[in-house]
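Visitor: only the shape, not the letters, is given here:
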C-alpha cells in the first residue's frame, strides 16, 4: 500500500524529531511492503517568517489531500510579541478546524526500564501505567460564550466563560472512546462533574445511553476530582478515559508527568474524516534546537499511532512500539531521561530504534 503523509516540521526541534520519525516510517514500510510519500508543509513560526502567516492556504490544502499529518512542534520566543491571531500556535488550531478534528487521543505509558524516572512511589510504578485519554477537542468551556461586564453583585468588572455541550458532540466523542476500548482492554471510565454541572449531567446521561450498545465494555463514571487523585494513587486501574475539553486538558498533562518524560509521549487528533493529525506532546524547545539533544521517541510513537488509527496497520505500529521498548530496555537514553548516565544524540537514538525494526 502507498500512503501520503504531510510533514509539518515546524519550529525548534520539530524538524529533527519529524525527520527521525520519517526515517522510522520508511524502514517500517520496507519491512512490511508499504510506501510512504512525504510532503513538507509550512506551518508555525517558520511559515510566519516566509509567508507572513502561521498557516498558509497552500499548507491546508496539502494536509487535506494527504492520508495523515505528522507535526513536530510550533512556536518559540521569537514570535511571542506577535498579536494572538498571528502567533505560531494558531497553525495548530487552524489545522484541527480545517481537518474537522474533534477527538484528542493522549496515551500515557510507563516503560519498565524507566520506572525510576516516574515521580510515583515505587510500588505504584511497578504496577504499571498503560492508559489513553480521549479528550473532546472542539467544544466545552474553551469554545463557549465569553466576555466581560460590569458586575451586578460586586464592585467593578467581572469575566465569564460558558461551558456548553450538545448531545451530538457527546455522542461522537463517546463512540470514539467505546470503539477504542473495544480494541484495548475493554474498560472505559467517563470523567465529569455531574454533581455540580448541568453540562456534565447531560454528558453522563448520554454516555449511559451509549454504554448499552457496548455490553462488553466495563463502563463507569468518575468525578473529575476523584479521577485526578486516582491517577496518582492507582493509575494501573485505567484503560481508556473519556472526558470533556477542559478536564481532558488537565488530566492528560497530569498523566504525562507520571511516565518520566514528556519527550516520550505521542498524541493524535482525529475526526470523522480519514485525515488525522499526529504529534508529540512536547513543545518546540528552541533552547536545544540543532544540538542533537531532542528526544525523538514521542514523534516516533506518534507515527506508530498514525499507522494504527489512520492506516489500520496494527502490526506495523506494534513493531515500532516494540523497537522503542527494546531500545529503552537496552539502556540508551537521550539527555531528558539520562539522569547521571551517558546521553546519546537524537540521531543515535533514532539509528538504534531503526536497528530493532
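Guide: Received it, and whenever you're ready, just let me know what you need. All of these numbers come straight from a predicted model, not from anything done at the bench.

Visitor: switch to C-alpha atoms for all contacts and neighbour counts from now on
Guide: Noted.

Visitor: strands along the stretch 1-150 of the chain, start to end?
Guide: Here the stretch 1-150 of the chain has its strands, by DSSP state E, counting those that start in this stretch, at 2-10, 35-40, 68-73, 101-109, 130-136, 146-150.

Visitor: among the ones you listed, which is the most enclosed?
Guide: Compared across the strands of the stretch 1-150 of the chain, strand 68-73 shows the largest average neighbour count, a mean of 28 (mean count of other CA atoms under 10 Å).

Visitor: tell me what that strand is packed against?
Guide: Packing contacts for strand 68-73, counted by 3 or more CA pairs under 8 Å, 6 or more residues apart in numbering; DSSP states H and E, involve strand 2-10, helix 14-32, strand 276-280, helix 297-309.

Visitor: count of neighbours near residue 273?
Guide: Neighbourhood size, residue 273 [other CA atoms under 10 Å]: 12.

Visitor: same question for the one 10 residues further on.
Guide: If you count neighbours by other CA under 10 Å, residue 283 ends up with 17.

Visitor: tell me the secondary structure at it.
Guide: coil (DSSP: H, G, I helix; E, B strand; the rest coil).

Visitor: check contacts around the nearest residue to residue 137 once chain neighbours are set aside.
Guide: Spatially, and ignoring its direct neighbours in sequence, residue 137 is nearest to residue 102 (4.8 Å; CA to CA, 6 or more residues apart in numbering). Contacts for residue 102 (CA atoms under 8 Å, 6 or more residues apart in numbering) come out as 96, 136, 137, 138, 173, 269, 270, 271.

Visitor: another one to put next to it:
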C-alpha cells in the first residue's frame, strides 16, 4: 500500500461546500456533471467512467458536451445549469483559441459564473516516475476569479489596449482562509504567499498583506511566508522541496503549476480540484488540453483518475477513493503498463485496464 507516501492526497480536503449541499438520488446514488472538454478530455474522462462502472460506484453521470470553440456565454450556460443541479462535477479542459479575437476563456467564465474561487493542484513525486528532483510535495492554491484573469480589457484607441488587474481584500481573505484551512486540516506547516508587491505595490501589496494578516491573527501555529513570483519560479525549479503550501493570485498560480508539473513528470500526473461555497469541480491540476495527441489513444489519464479520487473523497466515499488511488500508484510503480509520457508504451485503454485489474485483484 502506498498510503503513507501519499497521505497528503488522502485526507479530507478543505472545501466550503457543506455535506447537506451534496445531492443524492434515490437509493444513495450521486449525480455528477461530466464535462469531457476538448483535446484528450473525452479519452481521459472515458477512463474514469470505465473504472467507476467496473467498480459499481454509486455515481450517475450527467454529460455535458461543450467545446471551447463555442461562444463563451452560450457554451458555458448548459454546464453551469448542470452544476447548479448537481453541485459536483468532473471536467476536462476547454481549449481557448488565441487566434480568435474577442473570444474569452470558457474555463475562466465557468469558474466566475459559479464563483469556484479556489483552485487546488497537488504536485508530488510518484514512485516509478523518474524525475531529476525527488522529495517534491507541494500544494498550489490559486485564486480563481480575479487578478489578471478578471476579463476586463478594451482597446481605448487603435493600438492601445488596457487590461485591468483586479485584487480585492474580500477575495484575498477567502483564498487565504482556504489555504490556511487546508494546511491545518492536512498537517501542513507552512503557507507561502506568492506576489509581485515590489512593483505592483497596491494590488499585490494588498494580496500579500492580507495573507500575512490572516496567518498571524487566525493561524499562528502555521508559519506564514511570502516570496516574489520571479524568485518563486526560480526556487520552484531548483529547490521545490522548500515549499509546502503556496497561495497565489490567478496568473502566478497558472505559471507555477506548470513549472511544478514539469518537475514531477508532466501534465498527465497532477490531480486538481476547484472549490466554491456551493460547488466543487474536479479536473487535472495542470490545464493542458493535449490537442497534439488527441485521438491517438496515448494520453495519460492519471491526473484525471486521481482527480476523480478527490471527487469520491469529497462525496464521503473515502474507502473507494483510497482503493482507486492505491491501484493507480501500484500500476505506475510496477512500470509494466504505463503510458509513453512516463517511459512506457501502453495505450490509454491498456493503462485503464491495468488499473481495473489491480482494483479487482
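Guide: On my side now, so go ahead. The structure displayed is predicted, hence computed values, not measured ones.

Visitor: quick one on the thing from earlier: got the strands of the stretch 1-150 of structure 1 as CSV, with distance to residue 205 of structure 1 columns?
Guide: CSV is the format used below for the strands of the stretch 1-150 of structure 1 (distance: least, CA to CA, whole Å):
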stretch, distance to residue 205 of structure 1
strand 2-10, 39
strand 35-40, 43
strand 68-73, 34
strand 101-109, 20
strand 130-136, 16
strand 146-150, 26
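
Visitor: nearest to residue 166 of structure 1, of those?
Guide: Among the strands of the stretch 1-150 of structure 1, the nearest to residue 166 of structure 1 by CA to CA is strand 130-136 (11.9 Å).

Visitor: please name every helix or strand in contact with that closest one.
Guide: By 3+ CA pairs under 8 Å, 6+ apart, strand 130-136 of structure 1 packs against strand 101-109, helix 167-183, strand 240-243, helix 245-257.

Visitor: where does that strand end up in structure 2?
Guide: Using TM-score structural alignment, strand 130-136 of structure 1 corresponds to residues 137-143 of structure 2.

Visitor: then stretch 296-305 of structure 1?
Guide: Going by TM-score structural alignment: stretch 296-305 of structure 1 matches residues 301-310.

Visitor: still touching in structure 2? Go through the contacts of residue 102 of structure 1.
Guide: Mapping those onto structure 2 (both residues aligned by TM-score structural alignment, their matches' CA atoms under 8 Å) leaves 96, 136, 137, 138, 173, 269, 270, 271 still in contact.

Visitor: residue in structure 2 matching residue 248 of structure 1?
Guide: Per TM-score structural alignment, residue 248 of structure 1 is aligned with residue 253.

Visitor: so what's that match up against?
Guide: 140, 141, 142, 143, 247.

Visitor: can you tell me how far it is from residue 193 of structure 2?
Guide: 11 Å (CA to CA, to the nearest Å).

Visitor: next one: residue 32 of structure 2
Guide: Counting by CA to CA - residue 32 of structure 2 and residue 193 of structure 2 are separated by 33 Å.

Visitor: hmm, back to that, any chance of the helices and strands packed on strand 130-136 of structure 1 in TSV, plus distance to residue 127 of structure 1?
Guide: Output for those, formatted as TSV (distance: least, CA to CA, whole Å):
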stretch	distance to residue 127 of structure 1
strand 101-109	12
helix 167-183	20
strand 240-243	17
helix 245-257	15
